Every structure is written in C-alpha cells, then in structure tokens.
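1. what shape does this take:
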Amino acid sequence: MTEVALTGRLLVATPLLVDPNFDRTVVLVLDHDGDGTLGVVVNRPTAVPVREVLPAWSELAEPLPMVFQGGPVALDSALGLAELRSVPRPGAGEPLGWRRVHGDLGLVDLDIPPEMLAAEISAFRVYAGYAGWSSGQLERELAQGAWYVVDPAPGDAFTLDPDRTWRAVLRRQRGELALLSTFPEDPALN
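-> Coordinates of the predicted model:
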C-alpha cells in the first residue's frame, strides 16, 4: 500500500464504521507518520464549558466555548487547537506556545498564559482526549473502507454547527461521497 500523507486532512467515518466512538465523526489528523496517527474528532461537543476545566482559556474558545471530545484515548487530558490570524512567513518562526500542524492550524501549549497567544489566533478549541492509531492501524482501516480521506475546508476544525459537520463535509465532495451525505441514521427505517 502506498504511503498517503494524512497530516492536516480529514477522516470522515463511512456508514460502515459502526464503532460508537467514531459513528458519523469527522477527525482532523494532527500527526501521521511511521509511528502512528493522532487526530481529534471535530464534531463531538460535550456539555462541559471550557471555563470549568481551563478558565483562563474560556474567552478564546468563544463563540462555542464547550470542550469537545477529541476521541476515546486519554479523556483526562486536554489538547488545544488554534488557527492563526495569518500564516507566518517561512523562516519567521511560529508564535510562542503554538506548534504548526498544517497551514494556519496548530497545537497550543495550554500551560502558557493565554494572553501570549490571544492576539495571534482567530479560532481556538479545547479537546478532551484524542483519536489514536498505532503504526499501520489506520492504513488497515482505510483499506477496509472505514474512512474517507478528504481535504479540509476553512473552518472545519472550528465549526459552529458540529451536529451537521459529517453531512456538510460529505455534501461538498464530488460524486458518490456527496450522495452519501443523505445516508439515513438507521438504514433499516428507510
């Protein structure tokens, strides 16, 4: 199987993926290499406000200041994802406390004071846990047809309508994937 660059791309759960952890999820891949894959589910908000777990960061999480469930792994840990207002010029360096994932998206060091990054970022979200795959595991799932790999659109990582994200991402694809956006929650009831 040919190595596919997945960092910065979206994994969209196919209707065949019945694991409740990933049913109708959209995962932003944060890191993909020979050691495995790490990502966060972008369409699973929790009922927990950011102010309850990271009060200093809650203002930056507006307008949807809820913690998102990033995946089933390490639910007691938090990841911060931020979009920069402008992409740094090559060689200009990255803002302190922000590490590029892809383009203008990056991970935030949640141990720094948020004021250090506030002026630099246009969007911010906190994830409890993450989605992780060991070396070769995601490639096997892709070969089995569990995921569609698509390019992200601006705003996917910070959608204000997470309940519609799975359908919206599929709808903007071409051909058969766009048609799958109408796939019923329970095909037996159709």
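
2. okay, CA-based contacts and neighbour counts for the rest of this
-> Fine.

3. show me which strand runs longest in the chain.
-> strand 121-134 (DSSP state E).

4. tell me which residues of that one are tucked away?
-> Ile121, Ala123, Phe124, Arg125, Val126, Tyr127, Ala128, Gly129, Tyr130, Ala131, Gly132, Trp133 (16 or more other Cα atoms under 10 Å).

5. sequence B follows; please return its structure for comparison with A:
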Amino acid sequence: MAVASLTGQLLVATPLLRDPNFTRTVVLLLDHDQDGALGVVINRPTGVPVMSVLGGWNSMVSQPEVLFQGGPVATDAALALAEVADPEIEPLGWRRLYGRLGLVDLDAPPQLLEGGLGRLRVFAGYAGWGPGQLEMEIKEGGWYVLEAEPDDPFTLDPAGLWRRVLRRQRSELALVATFPDDPTMN
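-> Reported below is the predicted structural model:
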C-alpha cells in the first residue's frame, strides 16, 4: 500500500508525547516512504561547537555554530543539512533532498562546497522510524504534521521554534503553543 510522503514536512511533538528524546521537539522529515522515515530534530542545539568536532566546516556553519542533537539514532555520527546558494547549481559533495535543501558529504573537502552553499547546520544523530511506525505515532496523537518554512531548519532561536511553529497555525492548534511545560504546575 502506497504511503503519502511527508518528506519536507515538520513533525511537531504534541504535549502528549512524553518520550524525553522527543518532548517539545520539531523534526524535519528528510525522507518518508513505505519503508519508513528519517528526520532530524531541528530545535535542540548542544553546547558543542562544530569547530571542536569538524574544524574545517566551522566557517560555513550557520549561527549558532554548535552541533544539534538530531535524534537518538547514531548519535556518534554527523549529518549536515545545507541550502544551495543557487537552486540551478548542485555543487559536488551536496545531494538534494527537496527544494534548495540537501545533505552535505562531510567527508568531502569543505573548500569544494565553499561559495556553493548558503546556510548549513550539523546534526549529531537522527530520528528514524520503521515501516508504519511514524504513521501509528501520528494516529495515536504523538505528532502534529505541519508545513515547514525555509527558515525553520536554520532558525537563530531554536529553543523557541516549537512554540513559534504552533503559533503560526491558523487554527485552534495555535493555542497549543501556550500549553505549560508541566501542566500540574498550572
């Protein structure tokens, strides 16, 4: 059975999602099909400067220049997302996911991509779901599926992204942005 692809969409954790790996997260789906889904949490910066791990890339990384916790899977591996500067040109070492967004080969020499990329962010780990798993989590009320805006993966205020994404919705969903971190303290 064919699955409608959610690639390029945001998964926004509902207040019901209490898994500490995903509480109040915003996940950008990089790939989604009948075989499962893969995404990165885009609102969890770490305190680790990119320069301390991938020194050659630090001059190209967008603010804040730190690694982001991309998810609980393969946290010892890095994945980089970047926009191309010119949508008509695909630089060597960059693979298009959708639109202007793609994955960067961090094994490539950074100089190869200099000038060809716009914003770039590096993630430690990723979020992954097996076949049907994400669809079940959505059906059970764990995630809102919302449209991504081009600035979302590169926001300068990642800590506020969960609330901002919810607030910009044109429905009662915008009220969820005011949901307290701990409802028992309300």
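
6. before we move on, back to that, the longest strand of the first structure - contacts with which helices or strands?
-> Under the contact definition 3 or more Cα pairs under 8 Å, 6 or more residues apart in numbering; DSSP states H and E, strand 121-134 of the first structure sits against strand 36-41, strand 66-69, strand 73-84.

7. gap between the aligned partner of Pro65 of the first structure in the second structure and Ala159 of the second structure?
-> Taking TM-score structural alignment, the alignment pairs Pro65 of the first structure with Glu65 from the second structure. As for Glu65 of the second structure, its distance to Ala159 of the second structure is 14 Å (criterion: Cα to Cα, to the nearest Å).

8. ok, which stretches of the second structure are helices?
-> Secondary structure of the second structure (DSSP state H): helices at 50-53, 110-113, 133-139, 161-167.

9. mean deviation, the last one versus the first structure?
-> The one in question is helix 161-167 of the second structure. Compared with the first structure after the fit, helix 161-167 of the second structure shows a mean deviation of 0.4 Å (mean Cα distance after the TM-score superposition for the first structure).

10. which bit of the first structure covers that helix?
-> Aligned by TM-score structural alignment, helix 161-167 of the second structure corresponds to residues 165-171 of the first structure.

11. and that stretch, what's buried?
-> Residues of stretch 165-171 of the first structure classed as buried: Thr165, Trp166, Arg167, Val169, Leu170, Arg171 (neighbour count, 16+ other Cα under 10 Å).

12. please apply the same query to stretch 167-183 of the first structure.
-> Within stretch 167-183 of the first structure, the residues scored as buried using 16+ other Cα under 10 Å are Arg167, Val169, Leu170, Arg171, Leu177, Ala178, Ser181.

13. what's the first-to-last distance across that stretch?
-> Across stretch 167-183 of the first structure, the terminal residues are separated by 9 Å (Cα to Cα).

14. same thing with stretch 97-109 of the first structure?
-> Counting by Cα to Cα, you get 5 Å between the two ends of stretch 97-109 of the first structure.

15. can you pull the buried residues of that stretch?
-> Within stretch 97-109 of the first structure, the residues scored as buried using 16+ other Cα under 10 Å are Gly97, Trp98, Arg99, Arg100, Val101, Asp104, Leu105, Gly106, Leu107, Val108, Asp109.

16. and those residues, which two are the farthest apart?
-> Asp104 and Asp109 (15.7 Å; Cα to Cα).

17. the helices and strands packed on strand 121-134 of the first structure: which one's closest to Arg51 of the first structure?
-> Nearest to Arg51 of the first structure, of all these, is strand 66-69, at 8.4 Å by Cα to Cα.

18. how far apart are that closest one and its match in the second structure?
-> Mean for strand 66-69 of the first structure is 0.2 Å (mean Cα distance after the TM-score superposition for the first structure).
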